[in-house]
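# when you get a sec, could you give me coordinates for this:
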Amino acid sequence: MCRPDHYGIYYEINPWMDRNRQADRTVALRQWEVLYQLLTETLRVQVELLPSVPGLPDLCFTANAGLLVDNLFVSSRFRYREREAEVPHFTQWFLERNYRVACLPEPALFEGEGDALFCGDRLFAGYRFRSELQAHHLLAELVGMPVHSLELADPWFYHLDTCLCPLQPGRAAYYPDAFSPASQRLLKETIPELFPVTEVEARRFACNAIVVGQAVVMNADCPHLARTLAEAGYQVHEVETTEFLKAGGGPKCLALFLDREAT
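Model (predicted):
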């Protein structure tokens, strides 16, 4: 994770972002701290911190840094130049800790865990708005496993982690209308138990949740999904990330998994 010390809406690269609707950094810092304390103190998650950097307002969205598969960190190649300067900071952090670091060959665009999520041993990857389908083939070769490609259909759900939340092997929450019809079919074929999310709650980024074992850290004011998860045996922890939603981010956007098996 990365403290949002320099967070703000300074450019517009997705439909959520509007420079005239600025985030309140004081509130954002408070919301981030609540999330951090919930993870570290209540759920006992070990969280490593990346130093914040002036001029990189989206560095706090560490899920977009890349994808970690075992000891290999596959670094992102961002679609928009506004985020390109984040890459050296992410890669340096992993290199200093003796991870293997790789990047997909140019010009393949790939935005890390924002667009690539494991559900059990299955790797799902989204494409169209930020990552490219071509990148999925290259990613599969690099990590040595098949990638299930999902076409995103709604620009408001521009990353896969905004509309799909893997819960455990064979189970996930998702917002159906964020996917093309073919990708909806693929999800139903590969994930036996899917919990559909309503449009209202999807726009609250209900799917952008952090899953730690049987605990699910999700945005507040998503009562339908919260009730569904509780009935399915999960411990639901609700947090506010209203200031990050202004940039198209939620709880999951603020965290990158270093140990996939722990989830």
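# from now on I want contacts and neighbour counts done on CA atoms only, so please keep to that.
Will do.
# ok now stretch 10-20, how far from the chain's centre?
The chain centroid and the centroid of stretch 10-20 are separated by 18 Å under CA atoms, centre = their mean, to the nearest Å.
# do stretch 212-221 as well
When distances are taken as CA atoms, centre = their mean, stretch 212-221 is centred 14 Å away from the chain's centroid.
# buried residues in that stretch?
By neighbour count, and taking 16 or more other CA atoms under 10 Å as the criterion, the buried residues in stretch 212-221 are 212, 215-220.
# one more to put side by side:
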Amino acid sequence: MRVPVPRQYLMCPPRYFAVDYVINPWMDPDVPVDADRATEQWTVLRDTYRRLGHSVSEIEPQEGLPDMVFAANSGTVLDGRVLGARFRAPERAAEAEHFRRWFVENGFRDVTMPTRVNEAEGDFAWTGRVLLAGTGFRTDPAAHAEAQEVLGVPVVSLRLTDPRFYHLDTALFVLAEATDTEPAQVAYFPGAFSPGSRRTLERLFPDAVLADAEDAACLGLNAVSDGRNVVLPVEATGLADRLAVRDYEPIPLDISELRKSGGGPKCCTLELRK
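Next comes the predicted model:
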């Protein structure tokens, strides 16, 4: 049986969540957003993590920053070292400083703010041995080298080619990090990547769980795994079945309101690897 690993997460309540602008294909300001329902869905997500034995810290949301709820874009934390965020869209730019202050005020002393556009765990996924790094729509390719220098880990670049999957965390997630005896396991949607990146993933993860187009279309890959329990959108039933066959425990949640802004469980969740 797979063993869950306790995690520490940072989340931001969706007090000011709205879809007021368009910076990805999921967003449509003409589609009404139920703010109360979004808060309910976010609260269930947070409480699910705590029920599973994980620690969740919260940052105070800021008025005028409706996407601040997507805390995964705020930084990349490895061994207590923080590489902050630099957003491509001006609408989100101010989020970076709020999160930087939170890191400093909460005991993270080694905080580096990037010089290149870098949307953090939106485009960075730690496998336990290498940092998978997405590019194509948000994070600059040069930010991958910057991440390697700041975090001191090897980086593997992957190119996204479908605008619906504008961040790496919409197309891939780590199921279990590598250990001294076991390789990492990931799940991903091949159709989101360039041919060369698909070949790279096949070489690195020959035993990966592959999602189909239907799973990807509901942001089913925007999931969070603790090595056993996998929190994912309720609509991703095919992916859930594939995970169960591999002895993972799927935990489907409704994130339909948050998806109106192109987000899901992972987008709301930054892992604090101290």
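# before we move on, the earlier item: quick one: which of the buried residues of stretch 212-221 of the first structure is nearest to Gln22 of the first structure?
For those, the minimum distance to Gln22 of the first structure (CA to CA) is 19.9 Å, reached by Asn219.
# alignment lookup: that closest one to the second structure.
By TM-score structural alignment, Asn219 of the first structure lines up with Pro233 in the second structure.
# neighbours around the counterpart of Glu12 of the first structure in the second structure, how many?
Using TM-score structural alignment as the criterion, Glu12 of the first structure maps onto Val22 of the second structure. Summarising burial for Val22 of the second structure: neighbours were counted as other CA atoms under 10 Å, giving 13.
# tell me the secondary structure at the nearest residue in space to Val22 of the second structure that is not next to it in sequence.
On the basis of CA to CA, 6 or more residues apart in numbering, the spatially nearest residue to Val22 of the second structure that is not a chain neighbour turns out to be Asp28, at 6.4 Å. For Asp28 of the second structure, the secondary-structure state derived from DSSP: H, G, I helix; E, B strand; the rest coil is coil.
# residue contacts, Asp28 of the second structure?
19, 21-22, 260-261 (CA atoms under 8 Å, 6 or more residues apart in numbering).
# so can I have JSON lines of those showing distance to Ala133 of the second structure and secondary structure?
Listed next are these as JSON lines, based on distance: CA to CA, whole Å; DSSP: H, G, I helix; E, B strand; the rest coil:
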{"residue": "Val19", "distance to Ala133 of the second structure": "27", "secondary structure": "coil"}
{"residue": "Tyr21", "distance to Ala133 of the second structure": "26", "secondary structure": "coil"}
{"residue": "Val22", "distance to Ala133 of the second structure": "24", "secondary structure": "coil"}
{"residue": "Lys260", "distance to Ala133 of the second structure": "25", "secondary structure": "coil"}
{"residue": "Ser261", "distance to Ala133 of the second structure": "22", "secondary structure": "coil"}
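# nearest to Ala176 of the second structure among these?
Distances from these to Ala176 of the second structure were compared by CA to CA; the smallest belongs to Ser261, at 27.4 Å.
# that closest one matches what in the first structure?
With TM-score structural alignment as the criterion, the equivalent of Ser261 of the second structure in the first structure is Ala247.
# its match reaches Asn20, doesn't it?
No - under the contact definition of CA atoms under 8 Å, Ala247 of the first structure does not touch Asn20, with a separation of 11.9 Å.
# neighbour count for those two, which is higher?
The residue with more neighbours, out of Ala247 of the first structure and Asn20, is Ala247; 26 against 8, by other CA under 10 Å.
# OK, contacts around the closest residue to Met17 of the first structure other than its chain neighbours?
Closest residue to Met17 of the first structure in three dimensions, ignoring its sequence neighbours and counting by CA to CA, 6+ apart: Ala247, at 4.8 Å. By CA under 8 Å, 6+ apart, the residues touching Ala247 of the first structure are 9, 14, 16-18.
# switch these over to CSV; also include distance to Thr228 of the first structure.
Listed next are the contacts of Ala247 of the first structure as CSV, based on distance: CA to CA, whole Å:
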residue, distance to Thr228 of the first structure
Ile9, 33
Asn14, 29
Trp16, 27
Met17, 30
Asp18, 33
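# corresponding residues in the second structure for the helix or strand hosting Lys188 of the first structure?
Lys188 of the first structure is located in helix 181-190, with elements delineated by DSSP states H and E. Alignment of helix 181-190 of the first structure against the second structure: residues 195-204, by TM-score structural alignment.
# one step back: and the residue nearest to Val22 of the second structure, how far from Leu175 of the second structure?
Note on Asp28 of the second structure: its distance to Leu175 of the second structure, by CA to CA, to the nearest Å, is 31 Å.
# just Val231 of the second structure next, same as before
When Val231 of the second structure is compared with Leu175 of the second structure (using CA to CA), they lie 11 Å apart.
# what touches both of the two?
Applying CA under 8 Å, 6+ apart, one finds that Val231 of the second structure and Leu175 are jointly contacted by 224-225.
# counterpart of Phe99 of the second structure over in the first structure?
The alignment partner of Phe99 of the second structure in the first structure, by TM-score structural alignment, is Phe90.
# how about the helices in the stretch 1-150 of the second structure?
In order along the chain, the stretch 1-150 of the second structure carries the following helices (DSSP state H, counting those that start in this stretch): 35-51, 95-105, 142-151.
# CSV please, covering the ones you listed and showing mean neighbour count.
CSV is the format used below for those (neighbours: other CA atoms under 10 Å):
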stretch, mean neighbour count
helix 35-51, 17
helix 95-105, 17
helix 142-151, 18
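# save those as JSON lines, and put in distance to Asp162 of the second structure too.
Formatted as JSON lines, these follow (distance: least, CA to CA, whole Å):
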{"stretch": "helix 35-51", "distance to Asp162 of the second structure": "26"}
{"stretch": "helix 95-105", "distance to Asp162 of the second structure": "26"}
{"stretch": "helix 142-151", "distance to Asp162 of the second structure": "20"}
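# of the ones you listed, which is nearest Asp67 of the second structure?
Ranked by CA to CA, the member of the helices of the stretch 1-150 of the second structure that lies closest to Asp67 of the second structure is helix 95-105, at 8.5 Å.
# just give me the mean distance for the closest one relative to the first structure.
If you overlay the two and look at helix 95-105 of the second structure, the average distance to its match in the first structure is 0.6 Å (mean CA distance after the TM-score superposition for the first structure).
# what is the burial count for Lys188 of the first structure?
Applying the criterion other CA under 10 Å, we find 11 residues in the vicinity of Lys188 of the first structure.
# not counting sequence-adjacent ones, nearest residue to it?
For Lys188 of the first structure, the spatially nearest residue (CA to CA, 6+ apart) is Leu194, at 7.3 Å.
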